[in-house]
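> I would like the atomic coordinates for the input below:
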Amino acid sequence: MHSAPSLASVPFLRAVGRGLPPHYAQQEQLIGSLRALWAQKHFNLERLEDLHRAVSVSGRFLALPLEEYPALATFQQRNDAWIRCAAELGEKVVAQALEKAGLAPQDIDHIFFVTVTGLATPSIEARLANQLGFRSDIKRTPIFGLGCVAGAAGLARAADYLRAFPGHTAVVLSVELCSLTLQREDLSIPNIIASGLFGDGAACVVLQGAEAGPRRPSPRVVASRSVFYPDTERIMGWDIVDTGFKVVLSAKVPQLVKEHIRGDVDSFLAAHRLSRADIRHWIAHTGGPKVLQAFEEGLELPEGAIARSWASLKEVGNLSSASVLFVLGETLESQAPREGDWGVVMAMGPGFCSELVLLRW
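Take a look at the predicted model:
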């Protein structure tokens, strides 16, 4: 049992920036492109189309124009495109989030960068230090490999840091360009589902410690909890192959969510003398229709409780770690939250694991 922290030490969540690449394709366009590719291999095209339509996504934003993807034949070509596009999109969302928070790049003490869709050393936040003019004493924590859970986990780790440094400002940047990981030779059902579900996007969260900045109304990151499920490595992740990232995606994901989420959430809330009935805002990662249904059923949520997650899934697809931050940003900017409201941010990802974050307006 954990005791509830004193609000005097709890960090503030100041702003969320969100960005999508400039190229958009409707789902039917994407199906058409993939149909032409997979028809060469005598694939069951009707099955492909059914799987794509079942993910409830109407279209996605892409790092590159659709016609440029066929020329990316190697992992290096795709990863080079990822580095270029991630730095461009990352710069935009960090600048946007800082502007919303009334801060400048020089105000950042620590940047956490999360991704699972590309590799870069120096990492993307180091490139942004040059592009945006961060201070030379900025602390950098690049995190690779947490996948869809990384938006919530990054938020939690930044809040942990700000409890130790209450006068500091931290940002969490997520950039996911899922379209640049597509394995064209992989005709497995998981890859075909992934090619229909995942989209490209970036988000940035600005947080400040309890002693930083002016006292203006902002939600606080009260607490977080990480839950690791043993022996579930093959539920979700990548196999790193010669052509890049080959998706591992088990059909058991929704069942795992349904089995665990209620007990995990109830235990987390009980540690803070709360119950599900006390939570007004549920901010769920847009894992896919079956995952969102598992959240609703497992937590016995009232109708419409995760409507923003459903809408985000339909409009832009699953943006991996950026998804839950998109929904968080939309919640913050809506007129819905009132002073005193409680919220829970929840996401799951490779490990297999979940991350829960408790907010108080």
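> only C-alpha atoms for contact and neighbour calcs from this point on.
Fine.
> Next, the buried residues of the helix or strand encompassing Gly196.
Here Gly196, judged by DSSP states H and E, is contained in helix 189-197. In terms of neighbour count (16 or more other CA atoms under 10 Å), helix 189-197 has its buried residues at Pro190, Asn191, Ile192, Ile193, Ala194, Ser195, Gly196, Leu197.
> contacting residues for the first one?
If I follow you right, that is Pro190. Counting by CA atoms under 8 Å, 6 or more residues apart in numbering, Pro190 touches Val247, Val248, Leu249, Ser250.
> I'd like the distance between the first one and Gly154.
Taking CA to CA, to the nearest Å as the criterion, Val247 is separated from Gly154 by 22 Å.
> Can you tell me the SS state at the nearest residue to Ile192 once chain neighbours are set aside?
Spatially, and ignoring its direct neighbours in sequence, Ile192 is nearest to Leu48 (6.8 Å; CA to CA, 6 or more residues apart in numbering). Classification of Leu48 by DSSP: H, G, I helix; E, B strand; the rest coil places it in helix.
> before we move on, what about Glu259?
Three-state call for Glu259 (three-state DSSP): helix.
> In this structure it contacts Gly298, no?
Yes - counting by CA atoms under 8 Å, Glu259 touches Gly298, with 7.2 Å between them.
> Counting neighbours, go ahead and name the busier of those two.
Applying other CA atoms under 10 Å to Glu259 and Gly298 shows that Gly298 carries more neighbours, namely 18 against 14.
> out of everything not next to it in sequence, what's closest to that one?
Using CA to CA, 6+ apart, the closest residue to Gly298 is Lys258 (4.9 Å).
> That neighbour: what's it in contact with?
Applying CA under 8 Å, 6+ apart, we find Lys258 in contact with Ala294, Phe295, Glu297, Gly298.
> quick one more, to check against the first:
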Amino acid sequence: MTRIAAVHGVLPAHEYQQHEITDALATMGLAPQGNRAVLDRLHATSTVRTRRLALPLERYATLSGFGQANDLFIELAVELGERALKAALEEAGVRPGEVDLVIFTSVTGIAAPSIEARLVERVGLRPDVKRVPIFGLGCVAGAAGLARLHDFLLGQPRGVAVLLSVELCSLTLQRADASTANLVAGALFGDGAAAVVALGREHPSRRPDDGPVVEATRSRLYPGTGRLLGWDIGDTGFQILLGSDLPDLVRRQLGDEVRAFLADHDLKPQDVTAWVCHPGGPKVLEAVRDTLDLPARALELTWRSLAEVGNLSSASVLHILRDTLTLRPPLAGTPGVVLALGPGFCSEAVLLRW
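Just a heads-up that it's a prediction; the model follows:
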């Protein structure tokens, strides 16, 4: 099976308390009908305490438009991506020239050549490395990217594959949009990057102290939910779609889907010792807990990540996987689940074994 050899997360240098970001957004005019109390309430109920941003907070009011924001995305994504990828390879004890596949994912900027292409020479990857840039999976892409690493390594058992996620959500800020969806996004999302190094089952560098193995994956697209989550793209860039009935859909659909996935492997939710769940927001996390009937402690690391750095889109679940590996590693032989949700509307589950 695919072995996760290293997971490394990085964050930008600019750290702010939630109230500082609230004040800045209010100054930019992002309080509905000038009602500051609504903005304060949304930011307080997000449970986010601090976030890291790609730029100093005062710079966001000066951005001239989508073109400038996207240029900054490319520049900063290359810097953060290089840090994450180099550190993950070093932790795994893998030389850059050994990498056979690199998957890059982001939903917060557009680049051609893509970000991983710009990193090949900087990091020392081979010129013939296989590259798969992904755009459009959004928050689910951390789990989906891990699943696609596994798919590749099943056919390349001596191979090395890496996943790189860079999400600079703050650069998508829509200063003229006072919709509830945009205000909620402004309360939740932060910036960050993460990289995963995975080894095929016959790779000679596999070590006994490497991380868990991937046993199985499950992708699910829910029909009729295409406008529930995603982007509308216009002259000013990415305008968020965020349906208010998202938590209800999670309650109706996700529990049965995850239970069926686990049952295929003779497991039940109570058998899982580590839930590595994407922090979609407080209401979504409560819906996940309810529909799977999880104890409060099961999602503790997810709640902690949401509070400390906010929702990092596809990078979040990888940061939480890193935290699980370093702060609360499960007992050997026990199962874990990586779970994320994204545009489509869709879910991705990855079954791990420690």
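> ok so, going back, which element follows the helix holding Gly196 of the first structure toward the C-terminus?
Taking DSSP H and E, what comes next after helix 189-197 of the first structure is strand 200-208.
> Show me where the stretch 151-300 of the first structure has its helices.
With helices called from DSSP state H, counting those that start in this stretch, the stretch 151-300 of the first structure shows them at 189-197, 253-270, 289-298.
> among those helices, which is nearest Ile111 of the first structure?
helix 253-270 (26.9 Å; CA to CA).
> so where is that closest one in the second structure?
For helix 253-270 of the first structure, the aligned range in the second structure is residues 246-263, judged by TM-score structural alignment.
> how far does the matching stretch sit from the chain's center?
20 Å (CA atoms, centre = their mean, to the nearest Å).
> now swap in stretch 291-303 of the second structure and tell me
Relative to its chain's centre, stretch 291-303 of the second structure lies at 18 Å (CA atoms, centre = their mean).
> what span of the first structure lines up against that stretch?
Mapping stretch 291-303 of the second structure onto the first structure (TM-score structural alignment) gives residues 298-310.
> end-to-end on that stretch?
Stretch 298-310 of the first structure stretches 16 Å from its first residue to its last (CA to CA).
> Give me the buried entries from the contacts of Lys258 of the first structure.
Among those, the ones that count as buried by 16+ other CA under 10 Å are Ala294, Phe295, Gly298.
> May I see those organised as JSON lines, with distance to Ala307 of the first structure added?
Listed next are these as JSON lines, based on distance: CA to CA, whole Å:
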{"residue": "Ala294", "distance to Ala307 of the first structure": "14"}
{"residue": "Phe295", "distance to Ala307 of the first structure": "12"}
{"residue": "Gly298", "distance to Ala307 of the first structure": "16"}
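> Show me what Gly196 of the first structure aligns to in the second structure.
Looks like Gly196 of the first structure aligns to Ala187 there (TM-score structural alignment).
> Identify the residues contacting its match.
Thr22, Leu42, His43, Ser46, Val48 are the contacts of Ala187 of the second structure under CA under 8 Å, 6+ apart.
> pretty sure Thr225 of the second structure is in contact with Phe345, am I right?
Yes - at 5.3 Å, Thr225 of the second structure counts as touching Phe345 under the criterion of CA under 8 Å.
> who has more neighbours, those two?
More crowded of Thr225 of the second structure and Phe345, by other CA under 10 Å: Phe345, with 21 against 15.
> Mind telling me what that one corresponds to in the first structure?
Matched to the first structure by TM-score structural alignment, Phe345 of the second structure sits across from Phe352.
> go on, Thr22 of the second structure?
So, by TM-score structural alignment, Thr22 of the second structure is matched to Ile31.
> count of neighbours near the residue lying closest to its match once chain neighbours are set aside?
Distances taken as CA to CA, 6+ apart put Glu49 closest to Ile31 of the first structure, at 6.6 Å, once the chain neighbours are dropped. Neighbourhood size, Glu49 of the first structure [other CA under 10 Å]: 19.
> Also His281 of the first structure?
Neighbour number of His281 of the first structure under other CA under 10 Å is 19.
> what's near enough to touch it?
Ala305, Pro337, Asp341, Trp342, Gly343, Val344.
> Trace the second one over to the second structure, please.
Applying TM-score structural alignment, one finds that Pro337 of the first structure aligns to Pro330 in the second structure.
> quick one on the thing from earlier: now the helix holding Gly196 of the first structure, how far from the centre of its chain.
18 Å.
> With stretch 25-37 of the first structure instead?
Worked out by CA atoms, centre = their mean, stretch 25-37 of the first structure lies 24 Å from the chain centre.
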